[in-house]
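Asker: show me the folded form of this:
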Amino acid sequence: MKVDVLAEAVIAASCGHVAACAADPANAPEWYSNITSVDWLTPPPVAVGSKVAFVARFLGRRLAYTYEITAYEPGRRMVMRTAQGPFPMETTYTWEPYGEDADRTRMTPPQSGRAQRVRLDRRRRDGGGHTARAAQGPGSPQGAPGGAPLNADLTWAEGLRRRLWPS
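Answerer: Now for the predicted structure:
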């Protein structure tokens, strides 16, 4: 089954500032709670063909994968696909000016991938969004508890806000 996750947030900073921070994979552990480490496999900065190794926590387990940048329009869009990993994934970040004075940024980081038993939990979360959760039963990732969050909520947006404006 293919799973598509779409979340977006409006961030009170210029599009260029938000995009520069979010498009640099080295910043990901500071604003995306599931990412624990990032290693460049090709020299920075980001460009089409760049490869970056990520380690994340997913369903209570360590997940290591390599993303390749397949499209990059600075300040507008970045697409990464797994070049190596346990299953195919794609992440597309988009940034667009938002607001009357275009002084804010609308950021959308949809992710898609293949997973076996996934359902959408329609209970409202703090931000009013929905979260995808793994279902128990045959085909569930081994050792993954039924109902473990896939982090499809907006915790990434709060992390990015903290990265842009530390207390």
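
Asker: please count neighbours and contacts with C-alpha atoms only from this point.
Answerer: OK.

Asker: what about the helices in the chain?
Answerer: 15-22, 28-31, 155-164 (DSSP state H).

Asker: how many neighbouring residues does the closest residue to D153 other than its chain neighbours have?
Answerer: Nearest residue to D153, sequence neighbours excluded (C-alpha to C-alpha, 6 or more residues apart in numbering): T131, at 5.3 Å. Applying other C-alpha atoms under 10 Å, we find 21 residues neighbouring T131.

Asker: what is the lengthiest strand in the chain packed up against?
Answerer: Selection of the longest strand in the chain by residue count, based on DSSP state E, yields strand 61-73. Using 3 or more C-alpha pairs under 8 Å, 6 or more residues apart in numbering; DSSP states H and E, the elements in contact with strand 61-73 are strand 51-58, strand 77-84.

Asker: also this sequence, please, to line up against the first:
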Amino acid sequence: MSVVDVNTEIVIARPRHVVAAYASDPDTAIAWYANIAAVEWKSAKPAEVGSRIAFVATFLGRRLSYTYRVTELVPDELFVMRTDEGPFPMETTYAWSDAGEGRTRMALRNRGEPSGFGRIAAPVVAAAMRRANTKDLARLRGILESAGEER
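Answerer: Next up, the predicted model:
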């Protein structure tokens, strides 16, 4: 069994409620995730436990389409989505905590069990995912810190 479990985190100089509200809104994903090309709500907004959101992304040169289901949501603390579709069932977790004086620590975790060729390529997938997540979190920080108090 090859499990991919990638944890990345960043500190953003914005209050936790601001970071959590922006990052947990699937409509903002295109702005801060380089690999996400489209987002389509399959249930009513806003996101809540049970909501379904379809994403189109590219990863390692492949086009991926998948629908996440929100499985946990604790405002300003935790947002968890899961998909069981495709060759790489995945759970994505966002967690936020205070990092002092209006700063927020955001953790991004992707965990899943690839099947088929993905099992063999799991170490390559994990490394590519870590690089992408690190860049995406830096982009998120740039967006939120440049937005200042208007967010």
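
Asker: related to what we said a few turns ago, Serialize the helices and strands packed on strand 61-73 of the first structure to JSON lines and add fields for distance to T91 of the first structure and mean neighbour count.
Answerer: JSON lines is the format used below for those (distance: least, C-alpha to C-alpha, whole Å; neighbours: other C-alpha atoms under 10 Å):
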{"stretch": "strand 51-58", "distance to T91 of the first structure": "13", "mean neighbour count": "19"}
{"stretch": "strand 77-84", "distance to T91 of the first structure": "5", "mean neighbour count": "20"}
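
Asker: separation between the residue nearest the centre of the first structure and F54 of the first structure?
Answerer: In the first structure, the C-alpha closest to the average C-alpha coordinate belongs to P109, at a distance of 5.6 Å (C-alpha atoms, centre = their mean). Separation of P109 of the first structure from F54 of the first structure (C-alpha to C-alpha, to the nearest Å): 16 Å.

Asker: what's the answer for V48 of the first structure, then?
Answerer: 17 Å.

Asker: next one: the equivalent of R63 of the second structure over in the first structure from A13 of the first structure, what distance?
Answerer: The criterion is TM-score structural alignment: under it, R63 of the second structure has R62 as its aligned partner in the first structure. To A13 of the first structure, R62 of the first structure is 33 Å away according to C-alpha to C-alpha.

Asker: so between the two, which is more surrounded?
Answerer: A13 (19 against 12).

Asker: for A19 of the first structure, see how far away that one is.
Answerer: Taking C-alpha to C-alpha, one finds A13 of the first structure at 10 Å from A19 of the first structure.

Asker: equivalent analysis for T70 of the first structure, please.
Answerer: Using C-alpha to C-alpha, T70 of the first structure is found at 17 Å from A19 of the first structure.

Asker: now V5 of the first structure
Answerer: Taking C-alpha to C-alpha, one finds V5 of the first structure at 20 Å from A19 of the first structure.

Asker: more neighbours: which of the two?
Answerer: A19 (22 against 18).

Asker: count the residues that sit near the residue nearest to that one when sequence neighbours are not counted.
Answerer: Nearest non-adjacent residue to A19 of the first structure, counting by C-alpha to C-alpha, 6+ apart: G75, 5.1 Å away. For G75 of the first structure, the neighbour count with other C-alpha under 10 Å is 20.

Asker: which residues touch G75 of the first structure?
Answerer: By C-alpha atoms under 8 Å, 6 or more residues apart in numbering, the contact set of G75 of the first structure is C15, G16, A19, A20, W95, E96.

Asker: what's the ChimeraX line that selects buried ones from those residues?
Answerer: A single ChimeraX command selects the buried members of the contacts of G75 of the first structure (16 or more other C-alpha atoms under 10 Å):
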select :15,16,19,95,96
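
Asker: which residues touch the counterpart of T104 of the second structure in the first structure?
Answerer: In the first structure, T104 of the second structure lines up with T105, judged by TM-score structural alignment. Applying C-alpha under 8 Å, 6+ apart to T105 of the first structure gives the contacts V10, I11, A12, A13, S14, C15, V18, W95, E96, P97, Y98, G99.
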